[in-house]
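> pasting the sequence and the predicted model now:
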Amino acid sequence: MSEPILEMRGISKEFTGVKALSNVNFKVDQGEIHCLVGENGAGKSTLMKVLSGVYPHGEYSGDIYFDGQVQQFNKISDSVDRGIVIIYQELALFPDLSIYENIFIGNELQRKGVLDWNEAVVRSKELLNKVNLHINPETLIKEIGVGKQQLVEIAKALSKKVKLLILDEPTAALNDKDSENLLNLLRELKKQGITSIMISHKLNEVISIADKATVLRDGQTICTLNAAKGEVTEAAIIKNMVGREIEDIYPKRNHQVSPDRLLELKNWTAYDPKLGRNIAEDVNIHVNYGEIVGIAGLMGAGRTELALSIFGNSKKYKISGDLLVDGNQIQFKHTSDAIKSGIAYVTEDRKGDGLFLLQDIKNNISISNLKNLSDYGVVNDNEEIKTAEEYRKSLGIKTPSIEQKVGNLSGGNQQKVSIGKWLFVGPKLLILDEPTRGIDVGAKLEIYTVMNKLIESGMSIIMISSELGEVLGMSDRVYVMAKGEIKGELSSEEATQEKIMGLATL
């Protein structure tokens, strides 16, 4: 039996009277891959911040044992010195510096008091080889993709002689290929004796890679599941995460799709002058009233670009082809034109492009349609409050007040605010780009339920998603894109993961 490399005993942590962690016990054995799962707000990231010294000793109660010794980390460098390295979802790399500079920044190699960058380049090559990234270490970070940047972060951790590697949602922004490469690397590091803790909402990845999985709920340890005993299953994880069994993650709809077409694209081509190529080519699709149309494909297939070209063409692509709304040919010169025609777009990047994180829920919802709340150019505060409260209730936004800052909400509740913001403009067609990215399974079910209610009210939805289960579970029809082209159309009855991937890789 492996000896524990880490034990956290009775960890409790409060924020201004709110208990984020309550008597949490967490044990990780030497050389295992241990997944930490739970809904947003369950306490996963807080627990790892306690471990890594972000929250120093004295700001929490309980004990941390690492390598059999009690630890009292007062800052991040204390945990790093002991071999504990955490990699966050938002990567801590400097885009305008080279790979080798990023690997050794703060941990510079010196010879007789002088920085030895030549040795840093040599060492970086060795570290990059260990993470299977064969690239010139002098390459700038901004010149490589997110998947390769993740590998650079791990190489950086290896340079610090890591014993315990913590990864917080490492595959959230990666495509399927890069995600699988990362998981395979963790398996390789395991063979080298490196222990890993991975926080993830992607249950298929947890099931694929975890030796054990610990579930947190409401700041408490619920259970630890052992893969060797067959305990790490989707049903077991979901039941322990949300406190109930979810028989069907994708709620069924009792609703007939209208034969009337809301939107149609004919021979739609969008040319990106910056890239010097078409990002959408000869696209022919349609959406009926009361229908969820899924758009599937690999990262880089052109799905988001297609959506933006429909939604007022904010990226200034050169467009040819026809766009019809309610059978009428129309041209959008601006996103405001698309909104007036009943089209709204919920971005995949809610934190970067979709929401004002430092403003409250009320302001985020009202900002999309202030004209509707204004009298002679002055916003009616009472109407703004009334509107925000209506969406808070109808969308189930969990918050003590609509004056709560959006940045303080969980990912699922942020997504509901983002949806509410666009529902306030009264759209006929809602384009949802990666609607459940980075949110937990309980919040996903709530988003799916909202989608079904919108469809039953007569609205239509275009759903862009990289999760095949989501595409299959929620779509009435599926279009598959690859390299800017529509490679096929599948009904819900004939669509399978194999058929979608077959078309996506044509």
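Great, that's in hand.
> for the rest of this, base every contact and every neighbour count on C-alpha atoms.
Fine.
> element containing Leu263?
Counting by DSSP states H and E, the element that carries Leu263 is strand 261-272.
> buried stuff in that strand?
Within strand 261-272, the residues that qualify as buried are Arg261, Leu262, Leu263, Glu264, Leu265, Trp268, Thr269, Ala270, Tyr271, Asp272, counting by 16 or more other CA atoms under 10 Å.
> max pairwise distance over the residues you listed: which two?
The most widely separated members of the buried residues of strand 261-272, counting by CA to CA, are Arg261 and Asp272 (28.3 Å).
> middle-most residue in this protein, spatially?
Nearest to the geometric centre of the chain sits Gly438, at 2.9 Å (CA atoms, centre = their mean).
> leaving out chain neighbours, which residue sits closest to Ser98?
Ranked by CA to CA, 6 or more residues apart in numbering and with sequence neighbours excluded, the top spatial neighbour of Ser98 is Leu140, at 4.1 Å.
> who's in contact with that neighbour?
Pro95, Asp96, Leu97, Ser98, Ile99 (CA atoms under 8 Å, 6 or more residues apart in numbering).
> any idea how far Met481 is from it?
Going from Leu140 to Met481 by CA to CA, to the nearest Å gives 31 Å.
> out of the contacts of Leu140, which is nearest to Ile447?
Nearest to Ile447 among these is Pro95, at 34.2 Å by CA to CA.
> can I assume the closest one is in contact with Thr139?
No. Between Pro95 and Thr139 there is no contact under CA atoms under 8 Å: 10.2 Å.
> one step back: can you put the buried residues of strand 261-272 in JSON lines and add distance to Met8?
As requested, the buried residues of strand 261-272 are arranged in JSON lines below (distance: CA to CA, whole Å):
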{"residue": "Arg261", "distance to Met8": "58"}
{"residue": "Leu262", "distance to Met8": "56"}
{"residue": "Leu263", "distance to Met8": "55"}
{"residue": "Glu264", "distance to Met8": "57"}
{"residue": "Leu265", "distance to Met8": "56"}
{"residue": "Trp268", "distance to Met8": "57"}
{"residue": "Thr269", "distance to Met8": "56"}
{"residue": "Ala270", "distance to Met8": "54"}
{"residue": "Tyr271", "distance to Met8": "55"}
{"residue": "Asp272", "distance to Met8": "52"}
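> pasting the second one now:
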Amino acid sequence: MPTLLEMRGITKTFPGVKALDNVNLTVEQGEIHAICGENGAGKSTLMKVLSGVYPHGSYEGEIVYDGGPLALRDIKESEAKGIIIIHQELALVPLLSIAENMFLGNEIAKNGVMNWPKAFKEAEGWLKKVGLTEPPSAVVGKLGVGKQQLIEIAKALAKDVRLLILDEPTAALQENDSAKLLDLMLELKAQGVTQIIISHKLNEIARVADRVTVIRDGTSISTMDKHEITEDRIIRDMVGRDMANRYPERKPNPGDVLLEVENWSCWHPEQVGRQMIKGVSLKVRKGEIVGIAGLMGTGRTELAMSVFGRSYGKNHSGTVKMHGRVVDVSTVTKAIDAGLAYVTEDRKGLGLVLEEPIVRNVTLANLFGVSKGGWLDKHRETQVADGYRKQMAIRTPGVQQKVVNLSGGNQQKVVLSKWLFTDPEVLILDEPTRGIDVGAKFEIYSIMKDLAEQGRSILMISSEMPELLGMCDRIYVMNEGRIVGEVSGAEASQEKIMGMILKEGRAA
């Protein structure tokens, strides 16, 4: 196949940091080319160079596109050449319709007047092409993330895309939506659309990619053809070493029951008559890692949030006990005082204040711990944050660094530090490794192991079954707001867990 894109010797430097160092990338016409690397390896920076977010002159090296030099001044120029990037954080306006979003900045207009009938008709055609049946008038904010991702692709197709760049396209999608998106990528490939995908999900890469380029520490390490692609090979090149065991070795030694949730129920905060959690009971012992498995939408997050200070739902009932005594968890403050902590699945939206420095984020949930007489002790605050920086191995020049500039794995360590500073006995971890690479995952697992060995208890929600099987001493299985099964870590298997879910689904 002819070469569509060559990036030669790309070097990009920020103050004090060399983000890219002599990176080379070749993409052939009509292929799906995957780029893999740990968080902070430089993948997204490379794509921002390619798409004009970082303009020509702000980096060293050269780009050849479609046989000629490419020297972009901005993203509008890249789109004019058919290079479209879809970022992990979708660039849609929630309150506008699908059609309005699709042609925003690319309006179908004459003399400044929008031709809405033509726009809606064209939008309908592009939506059909990506498999969406929603009308162009539908409000984007009322649609799920999977459909919004497809709208972004329809928007790209409407701009006559030749090279489509997808940055972590399935990170926030459930399994069915991910499968649909991957199928669409293969369809677009058959239609001649060249694609670059950045993803941490190695099984998805193995399914769709024709070639894979691995970047480590800002340098291109290897490019492998389809017949050479294996998860072990990608991981070895990503982290610079073999990872025979993806989970740290543990010798579980659970103690007495620490947390008990008994007959817990709650209702949807807006939809009258819809019960979300239905009489759930569970126990977690001291030093134990307990998982909650289940398909997306079965109530796992709703359960965790409702127990943690009733931060989800209404009309709560049931009891929560710590050390056998009933505790008040009616507010977040009272839940923290009772010894609970909740690490949200949405670290960017709910877990962190992205534009604030690490030091401010680490102490946010326990300001009393860095205050004297109602006044913030900034020296103490810096000491605390720097202690967690070292303890958690947060890769950063210092604790005054803005959290938004950290990789996903380091951001997750900041969230964990924030809650550890409240000195909890039980940590509820909701999708603790979502959107982070395999090397950073191992670091998070090691932190979990250390916390359990210290006698803290962990309740982990995860959509990744291998993660639950690799880390948990026991696993509860949820379906439709209920606990439908329980299995020990030693006896657990994907087949057994899915069997519990499907059996309950058939019975319902």
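Arrived safely. What you are looking at is a predicted structure, and each value in this text was computed from that prediction instead of being measured.
> quick check, the residue nearest to the centre of the first structure in contact with Asn413.
No. Contact criterion CA under 8 Å: Gly438 of the first structure and Asn413 do not qualify, at 11.5 Å.
> list only those of the contacts of Leu140 of the first structure flagged as buried.
Here, 16+ other CA under 10 Å leaves Ser98, Ile99 buried among the contacts of Leu140 of the first structure.
> just give me which of the contacts of Leu140 of the first structure are shared by the second structure.
With both residues aligned by TM-score structural alignment, their matches' CA atoms under 8 Å, the contacts of those that the second structure also has are Pro95, Asp96, Leu97, Ser98, Ile99.
> can I get those residues in TSV including distance to Leu127 of the first structure and secondary structure?
Listed next are those as TSV, based on distance: CA to CA, whole Å; DSSP: H, G, I helix; E, B strand; the rest coil:
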residue	distance to Leu127 of the first structure	secondary structure
Pro95	19	coil
Asp96	20	coil
Leu97	17	coil
Ser98	14	strand
Ile99	11	helix
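> from those, pick the one nearest Gln72 of the first structure.
Of these, the one sitting nearest to Gln72 of the first structure (CA to CA) turns out to be Ile99, at 32.3 Å.
> which residues touch that closest one?
Per CA under 8 Å, 6+ apart, neighbours of Ile99 of the first structure: Ser124, Pro137, Glu138, Thr139, Leu140, Ile141, Val152.
> if you set the cut-off to 6 Å instead, what comes out?
Pro137, Glu138, Thr139, Leu140, Ile141 (CA atoms under 6 Å, 6 or more residues apart in numbering).
> over to Lys362 of the first structure?
Lys362 of the first structure neighbours (CA under 6 Å, 6+ apart): Ala388, Ile402.
> what residue in the second structure is paired with it?
Matched across to the second structure, Lys362 of the first structure falls on Val359, judged by TM-score structural alignment.
> quick one: stretch 400-417 of the first structure aligns where in the second structure?
Using TM-score structural alignment, stretch 400-417 of the first structure lines up with residues 397-414 of the second structure.
> for that stretch, the distance to its chain's centre please.
Mean-position distance between stretch 397-414 of the second structure and its chain equals 15 Å (CA atoms, centre = their mean, to the nearest Å).
> repeat that for stretch 297-314 of the first structure.
For stretch 297-314 of the first structure, the distance to the chain centre is 18 Å (CA atoms, centre = their mean).
> ends of it, what's the gap?
End to end - CA to CA - stretch 297-314 of the first structure spans 22 Å.
> one more: stretch 241-258 of the first structure?
End-to-end span of stretch 241-258 of the first structure (CA to CA): 37 Å.
> what of stretch 157-167 of the first structure?
End-to-end distance of stretch 157-167 of the first structure: 11 Å, with CA to CA as the criterion.
> OK, contacts around the residue of the second structure most remote from its centre?
Most distant from the centre of the second structure: Asn111, at 42.8 Å, with distances by CA atoms, centre = their mean. Neighbour list for Asn111 of the second structure: empty [criterion: CA under 6 Å, 6+ apart].
> quick one: the strands in the stretch 1-150 of the first structure, in order.
With DSSP state E, counting those that start in this stretch as the criterion, the stretch 1-150 of the first structure has strands at 4-15, 18-29, 33-37, 61-66, 69-71, 84-87, 110-111, 114-115.
> let's have the ones you listed in a markdown table, adding mean neighbour count and distance to Val146 of the first structure.
Output for the strands of the stretch 1-150 of the first structure, formatted as a markdown table (neighbours: other CA atoms under 10 Å; distance: least, CA to CA, whole Å):
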| stretch | mean neighbour count | distance to Val146 of the first structure |
| --- | --- | --- |
| strand 4-15 | 18 | 30 |
| strand 18-29 | 18 | 28 |
| strand 33-37 | 26 | 22 |
| strand 61-66 | 18 | 31 |
| strand 69-71 | 13 | 34 |
| strand 84-87 | 23 | 13 |
| strand 110-111 | 10 | 30 |
| strand 114-115 | 10 | 28 |
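> ok, which of these comes nearest Ala157 of the first structure?
strand 84-87 (6.1 Å).
> what does stretch 152-163 of the first structure contact?
Contacts for stretch 152-163 of the first structure (CA under 6 Å, 6+ apart): Gly83, Ile84, Ile103, Leu127, Ile194.
> cool, stretch 331-343 of the first structure as well?
So stretch 331-343 of the first structure is contacted by Phe311, Gly312, Pro427, Lys428, Leu429 (CA under 6 Å, 6+ apart).
> can you check which part of the second structure it sits on?
With TM-score structural alignment as the criterion, stretch 331-343 of the first structure aligns to 328-340.
> gap between the two ends of that stretch?
Start and end residues of stretch 328-340 of the second structure are separated by 11 Å (CA to CA).
> what comes up buried for it?
Asp328, Val329, Val332, Ala335, Ile336, Asp337, Ala338, Gly339, Leu340.
> give the equivalent position in the second structure for Ala388 of the first structure.
Alignment note: Ala388 of the first structure maps to Ala385 in the second structure; criterion TM-score structural alignment.
> if we can go back for a sec, determine how far the very next helix or strand once past the strand holding Leu263 of the first structure lies from the middle of the whole chain.
From strand 261-272 of the first structure onward toward the C-terminus, using DSSP H and E, the following helix or strand is strand 277-288. Distance of strand 277-288 of the first structure from the chain centroid (CA atoms, centre = their mean) equals 26 Å.
> which other helices and strands does strand 277-288 of the first structure contact?
strand 261-272 (3 or more CA pairs under 6 Å, 6 or more residues apart in numbering; DSSP states H and E).
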